[in-house]
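A.B. asks: this is a predicted model, with the sequence first.
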Amino acid sequence: MFIIFCFLFLWNTLLKLSCFSLHVYHSANEFDNLVVPLLRRMSNLEKLTLSIRVRERNSFIDDTYLHNYVLSQMPHLHTFTFDIVTDFVTINQQFKPSSDDIRRTFIEKGYHVDCYVEYNDCSGGRCHVYSLPFSMERINYITHSFPGGMFMNVRVLHMCNHFHPFEHDLFDQISRSFPLLSNLRVTNLTPQNENRSQQLVKSEETSSIIEYSHLVELRFTSANTHIDYVEEFLCNLNTRLPCLSKLHVEYKHLATVTENFTRNTTRMNCAKLKHIHFYHKLGIVRSKNFDLYFPLLSHNNCK
């Protein structure tokens, strides 16, 4: 009886809401069956914010779907802000929607958006569409197909791709698109096509060095990130990280890239580290070189 009472109370509360925000950063396949019925109940809603990742559908979520199943039930809605990813989508039809096709469904209803779509034989289709200007502090994970833009409010970002490398030019674009980024996570097992550090040592070129002026925390996902990306970020011939204080990395990758904590071109980006998290503890050696390389690192903050 108590459960029924709670359900009825919640159900009636939804009807009275004028503002609602939903942020889900892990992919789920319950959007159509669980979330949509709840949203349809919010008939008095004036402001709606959705940041979601929906997986394993047979079509992308576009404005046609949102209007038919959600927004048409909200006659008072005047502000709709969204960041929507549909991934692992099986497209059964011969016509595969493009970025322009998805974008057009929103533009025709008066929304200012950007979008990118990609297809892969292994994982199916993926669509990422978001309203502009982007007002949230966190955006759903982006891939190598990210078209760029300006995201002044974003502080937290995850870059993830399992089939295409992230090249230096993309990281340059990211630094410009997210100028106030403070927390970055990189997931990519595919090696870069060009080893830029070695090329720069030979050419002594410095014009395209990237700077992440506000980046405080950098995370290379355990066992899912190639060592090339550790090199890309820690070598100051590629990237400058003046505020970096927290690093998540494989010990063997860090030891290799820093040449057992003696390499000068990676010393600058490591000098201000106060916290290092190693994913696997076996083989970790805190030598004299290690301690000199990370002068601000205490034993309690190296785990």
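C.D. replies: Okay, I see it.
A.B. asks: CA atoms for contacts and neighbours, from now on please.
C.D. replies: Fine.
A.B. asks: hmm, who's touching the helix ranked longest in the chain?
C.D. replies: Ranked by residue count, the top helix of the chain under DSSP state H comes out as helix 2-16. Where contact means Cα atoms under 8 Å, 6 or more residues apart in numbering, the residues beyond helix 2-16 that reach it are Leu38, Arg41, Met42, Ser43, Asn44, Leu45.
A.B. asks: so which bits of that helix are buried?
C.D. replies: Within helix 2-16, the residues scored as buried using 16 or more other Cα atoms under 10 Å are Leu14, Leu15.
A.B. asks: give the next helix or strand downstream of that helix.
C.D. replies: Going down the chain from helix 2-16, the next helix or strand is strand 19-23, by DSSP states H and E.
A.B. asks: take a look at this one as well, against the first:
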Amino acid sequence: MKQSDINILDLPNEILFIILNKLDNIDVLYSLFGINNKRLDILLEDDVFTNTLNLVTTSSITDLKLDRFCIYILPRIDHCIKKFIIEGTSIERILLAGDYKNLTCLELFNFEQDKLFRYFTDNSVFRHIFQHRITDLILHNNDQYISKMRLDIYTRNVYGHILAIFKNLKHFTIISSSFHEYPHLSISYLPATVYFSSTLTVLCINVFHFEDCLYLLDGRLKQLSTLIVEIRYIFNLKLIHHNKCDLHNLKCFSLTSYYVTLDYDESVVPLLRRMTHLEKLTLYVRTRSRSAFVDGTHLQNEILLHMPQLHSFIFYISSENLTFDLVHRKSYDDIQQTFTNIKYGQTSCIIDNFNGGFKAICHIYSLPFRFTRLEKITTHFPTIVFDTVTHLSAYDVISMKHEFFMRISRAFPMLKHFSLENERSQTWEGGKWKLDQNSSYSIIKYPNIISLDIMHVDIDYVVQFLLETKTYLPNLTELKVNYYQLKSATMNFTRDATRSNCSKVKRLIVEVPRVFSKDVYQYFPSL
């Protein structure tokens, strides 16, 4: 056989299958399905190529490609498809292209109530699919939470309605698909019939108050075994009485709250003690004004002893306290010693003292660090790599030098959102921030940072981040900064050496809303 006569279709099915399986299934179906080759069509109807179809519009999913799928491919393989990953804008084209008798999982990107909610009503053309077939729903919610919106109305009209129409739903996950938070679930003042399900076993959702979490566990979700919840505010409403029975069905619980709470002991601890059959626990909590730091002894005696079936415990807990008793101030070794009897893996801690030692923050966490946020670190953070952290805030009352920010870039390689608070100048040499040259240090690179908050800093730090001879920010799109410091650092929006790091900024947020001058728009061409 001549080399020019060799054709991939001459290969046996087993070899051809191995080759095609290494390629993207969407590309394979688009290129090879329905090209008048029955052997290929039969091969491509295998579960490997048709079980899950990701038709989210990217550079590889053009309108032309989507048309071919909807007109020719989907009607012929609809019986094979079990999961769709699609965008809200194409939901009608795709779901009307076939009957999808075996479709059980739907992942929907860019959900917006105003544009898509008509598909989630009793009159929807997809009612037969949603009501009887879908058991897993992942919603990437593009609606934006704003402080004045009525969350109870949104909950009733969106989240409540979804549970009502998806009658066989077992797994329900809501994810933010935008730069902002999506509207939280708020059921504190709604009847139990608004958010009720006898089939749901897994729920991942953001709620507004701690009370909303308690209501989710009051029996309205009878089969719930996994709850992954992010809570905006944790505080104890003592006038409201809740069911305090043990939660025997709950096997996996994850609680994340990024805002500081004063009611950890009165709210979080009693709830966790009810989870007597829990097997997996994840906690991210920030506390303030306790009589002592949360440490290993507290976790063991107050929480873990009440969970005899627990085999996985992932946590980050920070305690911010006033420490008037300097004699009994806790050290790193003191805190680490309290974890001796905890059997769930390695742990570590960070302790920082401020204001002459009268204020302290203690961070305790399991290793490896699994969370995406780390709050209020100082120049004393440990020399480990936090490769999951995308949101970081740093604070200190002593000067942060160039070396500190170099350490940040190395320790947080995936950092996207960085917030800094420090009003102590980097140097005693006044006016040094006006110099463009930086021969003493290498340039710090933050390739992933898209949002930078330097609103509450000395002007030295504004220059530290905007001056191209000190820092490289190729993807910065949001900047929060004091307007007058920005004006000075950029020398009235004329300084060439700070222009590059400002070139892609689309959102410029200053301390007081103002109408920007023409010079600002010329300096920030992407605004």
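C.D. replies: In hand now; what should we look at? As the structure is a computational prediction, the values presented were derived from the model and not from experiment.
A.B. asks: where helices are concerned, which of the contacts of helix 2-16 of the first structure count?
C.D. replies: Within these, residues falling in helices by DSSP H are Leu38, Arg41.
A.B. asks: make TSV out of the contacts of helix 2-16 of the first structure and add neighbour count.
C.D. replies: TSV is the format used below for the contacts of helix 2-16 of the first structure (neighbours: other Cα atoms under 10 Å):
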residue	neighbour count
Leu38	16
Arg41	19
Met42	26
Ser43	20
Asn44	18
Leu45	24
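A.B. asks: tabulate the contacts of helix 2-16 of the first structure (TSV), appending distance to His23 of the first structure.
C.D. replies: Output for these, formatted as TSV (distance: Cα to Cα, whole Å):
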residue	distance to His23 of the first structure
Leu38	15
Arg41	18
Met42	17
Ser43	20
Asn44	20
Leu45	17
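A.B. asks: which residue in the second structure aligns with Leu170 of the first structure?
C.D. replies: Matched by TM-score structural alignment, Leu170 of the first structure corresponds to Phe404 in the second structure.
A.B. asks: then Leu14 of the first structure?
C.D. replies: Superposed on the second structure with TM-score structural alignment, Leu14 of the first structure falls opposite Leu247.
A.B. asks: Met42 of the first structure against Met74, yeah?
C.D. replies: Yes - with contact defined as Cα atoms under 8 Å, Met42 of the first structure reaches Met74; the gap is 6.9 Å.
A.B. asks: now do the contacts for the alignment partner in the second structure of Asp87 of the first structure.
C.D. replies: Under the alignment (TM-score structural alignment), Asp87 of the first structure maps onto Glu320 of the second structure. By Cα under 8 Å, 6+ apart, the contact set of Glu320 of the second structure is Arg286, Thr287, Arg288, Ser289, Arg290, Phe293, Lys359, Ala360, Ile361, Cys362.
A.B. asks: what's the counterpart of the fourth one in the first structure?
C.D. replies: Right, the one you point to is Ser289 of the second structure. Counting by TM-score structural alignment, Ser289 of the second structure corresponds to Glu56 in the first structure.
A.B. asks: what secondary structure does Arg232 of the second structure sit in?
C.D. replies: Arg232 of the second structure falls in the strand class when you classify it by DSSP: H, G, I helix; E, B strand; the rest coil.
A.B. asks: excluding covalently adjacent residues, which one is nearest to it?
C.D. replies: Leaving aside its sequence neighbours, Arg232 of the second structure sits nearest to Phe208 (Cα to Cα, 6 or more residues apart in numbering; 5.0 Å).
A.B. asks: and the one you found, which of the three is it?
C.D. replies: strand.
A.B. asks: what residues of the longest strand along the second structure count as buried?
C.D. replies: Taking DSSP state E as the criterion, the second structure has its longest strand at strand 312-322. In terms of neighbour count (16+ other Cα under 10 Å), strand 312-322 of the second structure has its buried residues at Phe313, Ile314, Phe315, Tyr316, Ile317, Ser318, Ser319, Glu320, Asn321, Leu322.
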